[in-house]
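# Can you look at this prediction? I've put the sequence above it.
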Amino acid sequence: MAQDYYATLGVGRDASAEELKKAYRKLARQLHPDVNDAPDASERFKDITIAYEVLSDPQKRATFDRGGDPLRGSGGSGFGQGFSFDDIMDAFFGQNTGRGPRPRTQRGQDALLRLTIDLAEAAFGVSQEIKVDTAVTCTTCSGSGAAAGSEPVTCRTCHGHGDVQHVQRSLLGDIRTSRPCPACHGYGTVIPEPCAECAGEGRVRSRRSISVTIPAGVDHGTRIQLSGEGEVGPGGGPAGDLYLEINVRRHPMFSRKGDQLFCQVTLPMTAAALGAHIDLPTLEADVPDTDEDTKTVPLDVVAGTQSGDTITIKGWGVPRLRGSGRGDLNVQVIVETPARMDEEQRALLAQLAKLRDEERPEALMGVNHKGVFGKIKDAFK
């Protein structure tokens, strides 16, 4: 025997197939000529490869264990004889590079469709028909890709393997590599008479209608997954999924942040000063056939409300997408100062200013809203 193959790989004689592979991977990474420029790296790499070839083959390993020569009759060293480049790559990188015939039937790709809806539809949900343009199974050939009366036949070039072998001489011996068969493109079969409708693809593009239900509470950018409504795969394979990305139109009155609704109400200064009760339109007013009682909500503006104050109406916001209940409706009050007044109105307003001692009003400054003279007083305290 030229060498102790167990010692070469650094394993015991009772090593399992997995332990042999791990030992070879480790040494192959260290000794491969592409990563190790030591003078003896190429020879040592050849030795561990021969050792792995022998010990990974049950018959050769049994011959070696009995004291025989497992390489007798294999043409010398045995390297490159029945040990392909795919076997080396499997041990070196830990994966099988052999392809084999790939199936014609494959899963289709996912599709994305952007759907624009109103704010009320996003808040309360809506069901509607949408048009989608995707690949569907060819009805002429039922997805087989072959014309009527014909069927795929075994490829004569690769004999159904899906790949072809290429042998290349090197310092390490004969290295065999596998490539997809150019005749059948790796399928292992060819279609002599393709379907005229789908040209052998097993699928065609079609525009169709589907019914979708948008759940209540979706927001701008929300994606809804519709399983099996995407592209049909090659060979009539299962369809991928369709994703609906929601785009919400701007509303003329309401804005939204999460489950909160926001709006502004402009009131004359007299209503803000004296207080007022108004019926505020709700988002439900945009929903057809909604209950009349929900189209408005009472808004109580207390006397002395300032411009910019916010009044919160609980439970009149957007329904929560994941959970129960609704957010709130936040109403910002804008107090409008009259720009034009007649003589009588001016006289009444002047009289009010005199009664409130506001004929020469003090300017309010800063976050504490203290007048100039108030700040001067505080400075002398």
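Everything's here; your move.
# C-alpha from now on. contacts and neighbour counts both.
OK.
# Could I get the full set of helices for this structure?
5-9, 17-31, 41-55, 58-65, 85-93, 119-124, 269-274, 343-355, 372-380 (DSSP state H).
# closest to residue 103 out of the ones you listed?
With respect to residue 103, and counting by Cα to Cα, the nearest of these is helix 85-93 at 21.0 Å.
# what separates that closest one from the chain centre, distance-wise?
Here helix 85-93 is found 34 Å from its chain centre; the criterion is Cα atoms, centre = their mean, to the nearest Å.
# now swap in stretch 372-381 and tell me
In terms of Cα atoms, centre = their mean, the gap separating the centre of stretch 372-381 from the centre of its chain is 62 Å.
# Likewise for stretch 345-353?
65 Å.
# Residue 246: which of the helices of the chain is closest?
Each of those has some distance to residue 246 by Cα to Cα; the shortest is helix 119-124, at 8.4 Å.
# Name the residues that touch the closest one?
With Cα atoms under 8 Å, 6 or more residues apart in numbering as the contact definition, helix 119-124 has outside contacts at 214-219, 248-251, 283-284, 286-287, 318-319.
# Below is structure B, check it against A:
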Amino acid sequence: MKKDYYDILGISKGATPAEIKKAYRKKAIEFHPDKNPDDAEAETKFKEAAEAYEVLSDENKKARYDQFGHQAFEGGQGGFGGGGMNMDDIFSQFGDIFGGGFGGGFSGFGGGQRQRTVKGSNLRVRVSLTLEEVAKGVEKKLKVKRKVQAKGTTYKTCTTCNGAGQVTKIQNTILGRMQTAAPCHTCQGAGQIIDKKPANADTQGLITEEETISVKIPAGVVDGMQLKVSGKGNAAPGNGISGDLLVVIQEQEHPKLQREGDNLHYDLYVSLPDAVLGASQEIETVTGKVRIKIEQGLQSGKILRLKGKGIPSINGYGQGDLLVHVNVWTPKTLSKEQKEFFESMREDEHFSPKPEQSDKSFFEKVKDMFS
């Protein structure tokens, strides 16, 4: 099980952006590669801290994490993951966190300057799901056009950077000799350049192919949630790593059910005779139709709660409910005999409103719904 991001940084959920940044900087300096050479455990903790900061420092990602946990960023085939971030990603994204104390390049775990790892671009696809698929979880097969290395493509070491992927410059300044590192302009940081490639490949030795990718979507996802399938984006040239496939969830509107978090709402229309005499009626749920009992004397505005008939929590915290909103249907046209009957009932005590203390007002019901 993945560690909680707040625990990794040693902060509470109510931490401010400044406190989050301060906590990450402390962890990053503690486990920095230059301070912990040849230490695999320190490398893991360094990556975990970077991953936690990447999410908690972004307002939108933090909100999704607070609501859905790690599931907000992970698909069925792996997700962000501590191993998903390489050292170049961390230094390129959060280099300002460390200040100038560690120089332009970094010696890394294991000593010596590391070769820069190039990552292919990410791909994004939308997947439309019915409410039933959201409730049960589903496996989708997606056809994706992605760039892959063409057969017959070979690479050779870049002569400009000697395979390092970056070039180092030393300049004399008023403060003394300063060393900076930048991606190699010849190989674009890959450390390799094309040696041979087929005629149908692009300048990086890549071609576009269609691939069918199976994605397991967990129950309880919400509209707009993004799942990540690692390594299924565009390939990178040479010995680089492939980008990721980002699967964006699009929830279809249901004709009869409305979703509110993990709960569902259903409008039930009941005839006046059924409301007076009682009956049973079939209603629709995400798992099929069920029959419910309508008690004698049922009032319009009553909310019937069907426990566990809603959407499963994506974090595994149980299942929502189905809230059935009762609407007693008043006929608009009546026959002569029907009118005479209701006229005779005007003064009947059984037809006079007598709300009980347990019958909540409209405003109380609204208050209960939002609490």
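Received it, and whenever you're ready, just let me know what you need. All figures in this text were calculated on a predicted structure; none of them were measured in a lab.
# TM-score, when you put one on top of the other?
The TM-score (TM-score structural alignment, normalised by the length of structure 2) is 0.57; 255 aligned residues with a Cα RMSD of 3.8 Å.
# Output the helices of structure 1 in JSON lines; the columns should cover mean neighbour count and distance to residue 132 of structure 1.
Compiled in JSON lines, these are given as follows (neighbours: other Cα atoms under 10 Å; distance: least, Cα to Cα, whole Å):
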{"stretch": "helix 5-9", "mean neighbour count": "19", "distance to residue 132 of structure 1": "60"}
{"stretch": "helix 17-31", "mean neighbour count": "18", "distance to residue 132 of structure 1": "50"}
{"stretch": "helix 41-55", "mean neighbour count": "21", "distance to residue 132 of structure 1": "55"}
{"stretch": "helix 58-65", "mean neighbour count": "15", "distance to residue 132 of structure 1": "57"}
{"stretch": "helix 85-93", "mean neighbour count": "18", "distance to residue 132 of structure 1": "44"}
{"stretch": "helix 119-124", "mean neighbour count": "23", "distance to residue 132 of structure 1": "20"}
{"stretch": "helix 269-274", "mean neighbour count": "17", "distance to residue 132 of structure 1": "52"}
{"stretch": "helix 343-355", "mean neighbour count": "12", "distance to residue 132 of structure 1": "63"}
{"stretch": "helix 372-380", "mean neighbour count": "10", "distance to residue 132 of structure 1": "67"}
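# For residue 102 of structure 1, which of these is the nearest?
When the helices of structure 1 are ranked by proximity to residue 102 of structure 1, the top entry is helix 85-93, at 17.4 Å, counting by Cα to Cα.
# Give me the residues contacting the closest one.
By Cα under 8 Å, 6+ apart, the surrounding residues in contact with helix 85-93 of structure 1 are 21-22, 24-26, 28-29, 49, 95-98, 175-178.
# please redo it, this time with the cut-off set to 7 Å
Contacts of helix 85-93 of structure 1 from elsewhere in the structure, counted by Cα atoms under 7 Å, 6 or more residues apart in numbering, are 21, 24-25, 28-29, 96-98, 175-177.
# For residue 244 of structure 1, list the residues it contacts.
With contacts taken as Cα under 7 Å, 6+ apart, residue 244 of structure 1 has the following neighbours: 112-115, 223-225.
# swap in residue 127 of structure 2?
When the contact criterion is Cα under 7 Å, 6+ apart, the partners of residue 127 of structure 2 are 247-250.
# Look up how far residue 192 of structure 2 lies from it.
When distances are taken as Cα to Cα, to the nearest Å, residue 127 of structure 2 and residue 192 of structure 2 turn out to be 36 Å apart.
# could I get the contacts of residue 244 of structure 1 as TSV with distance to residue 91 of structure 1?
Conversion of these to TSV gives the following (distance: Cα to Cα, whole Å):
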residue	distance to residue 91 of structure 1
112	41
113	45
114	47
115	50
223	43
224	44
225	41
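# Check those residues against residue 259 of structure 1 and report the nearest one.
Nearest to residue 259 of structure 1 among the contacts of residue 244 of structure 1: residue 223, at 17.1 Å, using Cα to Cα.
# Structure 2: which residue goes with the closest one?
Alignment of residue 223 of structure 1 against structure 2 is given by TM-score structural alignment, with residue 226 as its counterpart.
# same deal with residue 213 of structure 1?
The pairwise alignment with structure 2 assigns residue 213 of structure 1 to residue 216, based on TM-score structural alignment.
# What distance do you get for that match to residue 232 of structure 2?
With distances taken as Cα to Cα, residue 216 of structure 2 is found 14 Å from residue 232 of structure 2.
# These two: which is more packed in?
It is residue 232, of residue 216 of structure 2 and residue 232, that has more neighbours when counted by other Cα atoms under 10 Å, with 23 against 16.
# related to what we said a few turns ago, you'd agree the match of residue 213 of structure 1 is up against residue 140?
Yes. Look at residue 216 of structure 2 against residue 140 with Cα atoms under 7 Å: they come within range, at 6.5 Å.
# between these two, what contacts are shared?
None of the residues lies in contact with both residue 216 of structure 2 and residue 140 under the rule Cα under 7 Å, 6+ apart.
# Just send the helices of structure 1 back as a markdown table, with distance to residue 328 of structure 1 too.
Output for those, formatted as a markdown table (distance: least, Cα to Cα, whole Å):
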| stretch | distance to residue 328 of structure 1 |
| --- | --- |
| helix 5-9 | 72 |
| helix 17-31 | 62 |
| helix 41-55 | 72 |
| helix 58-65 | 74 |
| helix 85-93 | 59 |
| helix 119-124 | 13 |
| helix 269-274 | 22 |
| helix 343-355 | 37 |
| helix 372-380 | 38 |
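# Mind checking which of the contacts of helix 119-124 of structure 1 land in strands?
Residues of the contacts of helix 119-124 of structure 1 located in strands (DSSP state E): 214, 248.
# The closest residue to the match of residue 223 of structure 1 other than its chain neighbours: neighbour count?
By the measure of Cα to Cα, 6 or more residues apart in numbering, the closest residue to residue 226 of structure 2 outside its immediate chain neighbours is residue 248, 4.5 Å from it. Residue 248 of structure 2 has 18 neighbouring residues, counting by other Cα under 10 Å.
# any idea how far residue 248 of structure 2 is from residue 268 of structure 2?
With Cα to Cα as the criterion, residue 248 of structure 2 and residue 268 of structure 2 are 33 Å apart.
# what does residue 190 of structure 2 give?
The spacing between residue 190 of structure 2 and residue 268 of structure 2, counted by Cα to Cα, is 62 Å.
# What of residue 91 of structure 2?
The span separating residue 91 of structure 2 from residue 268 of structure 2 equals 57 Å under the rule Cα to Cα.
# more crowded one of these two?
More crowded of residue 91 of structure 2 and residue 268, by other Cα under 10 Å: residue 268, with 21 against 16.
# Much appreciated, bye for now.
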